[in-house]
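Undergrad: generate a structure from the sequence data that follows.
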Amino acid sequence: MTLVTDFFEDVDPKKLGWCFNVYLIRLWEELDKINEEETNSIDMVIQDVKGIRVQKSIPKYLIKHWRDRLKE
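TA: You can find the predicted model right below:
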């Protein structure tokens, strides 16, 4: 079975399901401005297999789900 992957340049709001093969280039945490011991978001730069890079963020309420799955 061949897995079809999508590319960032083909993103279309009409399609709901995507399958990206990406590299995590850079990863950093944004601290909360009021409580500096708490993470407000995780920001990252990711690159698809064609070399197109985008910056994305994981909001505070999803950090627990994604923190252990990301490897730079």
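
Undergrad: from here on, contacts and neighbour counts on C-alpha atoms
TA: OK.

Undergrad: what sits closest to Met44 if chain neighbours are left out?
TA: Take Met44 and drop its neighbours on the chain: the residue closest to it by Cα to Cα, 6 or more residues apart in numbering is Leu27, 4.4 Å away.

Undergrad: for comparison, sequence B:
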Amino acid sequence: MYAATLQDEPAQWYFFEIYQDDAAYQKHRQSEHFQYYLQQTANMLRDKKIINIDPLFLRNQGGLYFD
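TA: Down below sits the predicted model:
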């Protein structure tokens, strides 16, 4: 999971989660801790959407490389 803000809108947060595949994502969605998270944060979200990507290369500032 990654969290980020825009420089000109520091109070607006964006959260990114990356899963190996749809099966891993669906397993996560069914987990007890995720269901609890949904209940606790429902009133904090303005918008939520899923964007499927097909990455050729993922890397973070720490130098971790995901193949």
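
Undergrad: give me the TM-score for this pair.
TA: A TM-score of 0.27 describes the superposed chains when it is computed by TM-score structural alignment, normalised by the length of structure 2; 33 aligned residues with a Cα RMSD of 3.7 Å.

Undergrad: does the residue nearest to Met44 of structure 1 sit in a helix, a strand or a coil?
TA: When classified by DSSP: H, G, I helix; E, B strand; the rest coil, Leu27 of structure 1 comes out as strand.

Undergrad: ok, it - contacts?
TA: Leu27 of structure 1 sits next to Ile42, Asp43, Met44, Val45, Glu72 when contact means Cα atoms under 8 Å, 6 or more residues apart in numbering.

Undergrad: and Tyr23 of structure 1, how many neighbours?
TA: Neighbourhood size, Tyr23 of structure 1 [other Cα atoms under 10 Å]: 15.

Undergrad: buried stuff in the helix or strand harbouring it?
TA: Assigned by DSSP states H and E, Tyr23 of structure 1 belongs to strand 22-31. By 16 or more other Cα atoms under 10 Å, the buried positions in strand 22-31 of structure 1 come out as Val22, Leu27.

Undergrad: structure 2: helices as residue ranges?
TA: 22-30, 32-41 (DSSP state H).

Undergrad: tell me how many other residues crowd Gln47 of structure 1.
TA: 20.

Undergrad: do I have it right that it meets Lys56?
TA: No - counting by Cα atoms under 8 Å, Gln47 of structure 1 stays clear of Lys56, with 10.7 Å between them.

Undergrad: residues in contact with the strand ranked longest in structure 2?
TA: When structure 2 is parsed with DSSP state E, its longest strand is strand 9-16. The list of residues contacting strand 9-16 of structure 2 from outside it, by Cα under 8 Å, 6+ apart, reads Met1, Tyr2, Ala3, Ala4, Thr5, Leu6.
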